[in-house]
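Asks: When you get a sec, could you give me coordinates for this:
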Amino acid sequence: MTAVQLPDLPRGRLPRRVPVRQVLCLVPLLLVAVAAVRHRSLLAEGFGQLRTASWPWLLAAAAATCLTWVAAAFTRQGAVMEPLPRRRLLATQFAAGAANHLLPTGLGASAVNLRFMTVCGVPLARSSAALALYLLAECVGRLTLLAALLAAFPGALRPGALLPQGVPAPLLLGAGGLLLVAGTVLVSVRRLRTTVSSFLRTALGEARSVHTRPARALALWGGSLAFPALQAAGLAAVGQALALPVPPTHMALAYLAATVAVALVPTPGGIGSVEAALVVTLVAAGGPAAVATAVVLAYRIITVWVPLVPGALTLGALVRMKVI
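Replies: Model (predicted):
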């Protein structure tokens, strides 16, 4: 009897390719669902506050929120020499906002923008330098506005309002100790010191190059000032919508003080810590606790929760299109 010879099957081949990008597209939506379930009571109360608010002021707050993505796009472009595609850059800032609220503060947006710049052809070392320059400019812009408002309205906040609620002094001392240990390690380890020195040289070179172009420098520093100013304006508009008896400039000062202080608490998007710090600073500015809480909940609904689902969808679409 003649043996039947079966065809050889290819070795080392999976029966079907795993759709990695399709799976990654669903991850942001899954994280949104988890965050919404965890904060469902906050969402319900926040949407309840919006029903009693003045809608023209709420629309002004929404417009200010939309303009923050434009300001972020200007700052990102100002931090890098290469021209970035404008529409994709703006879409990336919208998506980065969603990523920033789903991951520890600053990490999500930084990862999205770093990937976007590398896909656009900017080398990784210079993309990292541009990211560091953006973070520095954003920090300087926020602190500059805070210092200017404190100088203009020195009695607007009661002493102690610059520390977020729930952050004891031992935690601050511990954070200072960690920074000291990190500095000691950096000085001691030669290889790490060499890597950091190389990065700093790249970053300084990128900063010098950007500031030789007036348009880039204007976009960088103008956007870094406009971004926190628009955020503060959004809170002031919500305060007006809910008749918070605090002057708008004092509300802006309270917002800047709270966000500077809450940077010490690395929660996802500042969820939880931002609300507590904002309520503390608004009360310190003279607002009743109940109304201040309502303003903060409504503001966070407009700036965080409403854009979160479309932002997550945009993030998934950008991943699928290989923009990031």
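Asks: CA only for contacts and neighbour counts going forward, please
Replies: OK.
Asks: how about the residue nearest to residue 270 when sequence neighbours are not counted, what does it touch?
Replies: The shortest distance from residue 270 to any non-neighbouring residue, by CA to CA, 6 or more residues apart in numbering, is to residue 105 (6.2 Å). Contacts here follow CA atoms under 8 Å, 6 or more residues apart in numbering; on that basis residue 105 touches 263, 266-270.
Asks: same deal with residue 45?
Replies: Listed by CA under 8 Å, 6+ apart, the contact set of residue 45 reads residue 297.
Asks: now residue 283
Replies: 289, 292.
Asks: That one: which element?
Replies: Applying DSSP states H and E as the criterion places residue 283 in helix 273-284.
Asks: I figured residue 275 was touching residue 296, is that so?
Replies: Yes: with contact defined as CA atoms under 8 Å, residue 275 and residue 296 form a contacting pair (6.2 Å).
Asks: Settle it for me: which of those two has more neighbours?
Replies: Neighbours per residue, other CA atoms under 10 Å: of residue 275 and residue 296, the larger number sits with residue 296, 24 against 21.
Asks: To check against the first, give me the structure of this:
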Amino acid sequence: MTSPSPDPEDLLEIADLAPSAATAVGEISGRWRVATWLRHATTIVALGVVVTVLLLNAKRSESALTTIAHARPAWIVAVAGVAAVTYAMAAACTIGSTTVRLARGRTVVMQVASSFVNRFVPGGVGGAVLNVRYLERAGARRSEAVTANALNNVAGLAVHLALFLGLLPFFGGLQRDVDPPDDAGAYVAILVGLVVVGAAVWIRWIPQHWKGHLRVMQLAASDVLRDPRRLTLLLLGSAGVTLAHGAGLWCALRSVDAHVTPTDVMVVYLVAAAAASISPTPGGLGAIEVALVTGLTRTGTPTTAAAAAVVIYRLVTYWLPVLPGLVAFRRLRRIGAI
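Replies: Below is the predicted model of the structure:
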């Protein structure tokens, strides 16, 4: 969960694609070929190596690698701890997005498994399909499972936007160019206006077949939205995922003795995550690293420290969960939960 949601068009099309999606997950579950897995894994790892090498380019590779080698272990452990929190928060989102009773521990394991699946499919689509499958196996109807997934993603988008608009006026990189007391309110007002106008245009011109899906989702979502406990889980879980990722990046910066305010780190993460959400690579690989380093240098962080911190952050939050995710995926498959 990481981070902004898959494109709304993808979410709405899940309803039409549900049978084939379920079949796809079934094929992953029942006929996972070692050769195919190795081919995909090799491709992703190779891309990751290329991205890391580009981050630690020739001009600063020696100093950046030295910085990583001398990073404070306690802060790296903190990055891992905060990363673990994201799975618990994502599980809270899933539990809050449906009226079906879900086992908390198993739902956390499912989120870990999603991190593995999402390494091979861009835009979080693999995790979305796995989530639909998991909810169906837990007793939800397909329409309920699709709606729960949509609610989860809409909540994530709303929280992401709210945090960005709320923190932007306090972003240090912005303060270097404009006077916040005079201009920050105007910037926020313009952003809100653009969002409102864009939403109005989108709703006005939305294709007819989308409207039918939205009506079904609206009816299925009403039970969840009328339940204060589930709505609270949904929103707080979404906020927790985003804030935990920002905290993980901040801990990575502290591990290399880079001092950036939590507010600045959070804004940089929000922007980078938005950029990663439209990247054609799994998990925004490549796009998010570049966006994070660029944003951190905008706050005054030395480029070497920014690159080192981003490498540490991504190694711990993106690459480290792959093996546990595979174990979780196989366990859920073995017990028939997916």
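Asks: what about the following helix or strand past the helix holding residue 283 of the first structure, how far off from the second structure?
Replies: Moving toward the C-terminus from helix 273-284 of the first structure, the first helix or strand encountered (DSSP H and E) is helix 289-300. Using mean CA distance after the TM-score superposition for the first structure, helix 289-300 of the first structure ends up 1.0 Å from its aligned counterpart in the second structure, as a mean over the superposed pairs.
Asks: Equivalent analysis for stretch 132-141 of the first structure, please.
Replies: Distance for stretch 132-141 of the first structure, averaged over aligned residues: 0.6 Å (mean CA distance after the TM-score superposition for the first structure).
Asks: Identify the residues contacting that stretch?
Replies: Residues beyond stretch 132-141 of the first structure that count as contacts (CA under 8 Å, 6+ apart) turn out to be 75-76, 79, 203, 207, 220-221, 224-225, 227-228.
Asks: Could you do stretch 320-338 of the second structure as well?
Replies: The contact list for stretch 320-338 of the second structure (CA under 8 Å, 6+ apart) reads 25-26, 29, 109-110, 112-117, 119, 130, 133-134, 137-138.
Asks: likewise stretch 27-43 of the first structure?
Replies: Outside stretch 27-43 of the first structure, the residues touching it (CA under 8 Å, 6+ apart) are 99, 102, 297, 301, 305, 308-309, 312-313, 315-316.
Asks: which two in those residues are spaced the farthest apart?
Replies: When those are compared pair by pair using CA to CA, the farthest-apart members prove to be 297 and 316, with a separation of 27.3 Å.
Asks: Which members of the contacts of stretch 132-141 of the first structure are the farthest-apart pair?
Replies: Using CA to CA, the two most remote members of the contacts of stretch 132-141 of the first structure are 203 and 228, lying 23.7 Å apart.
Asks: more neighbours, those two?
Replies: In this comparison of residue 203 of the first structure against residue 228, neighbours counted by other CA under 10 Å, the higher total goes to residue 228 at 25 against 21.
Asks: Which of the helices or strands spans the counterpart of that one in the second structure?
Replies: Structural correspondence for residue 228 of the first structure with respect to the second structure (TM-score structural alignment): residue 242. When secondary structure is defined by DSSP H and E, residue 242 of the second structure falls within helix 228-255.
Asks: Just send the contacts of residue 105 of the first structure back as CSV, with distance to residue 255 of the first structure, secondary structure and neighbour count too.
Replies: Compiled in CSV, these are given as follows (distance: CA to CA, whole Å; DSSP: H, G, I helix; E, B strand; the rest coil; neighbours: other CA atoms under 10 Å):
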residue, distance to residue 255 of the first structure, secondary structure, neighbour count
263, 12, coil, 15
266, 17, coil, 15
267, 17, coil, 18
268, 18, strand, 19
269, 15, coil, 22
270, 13, coil, 23
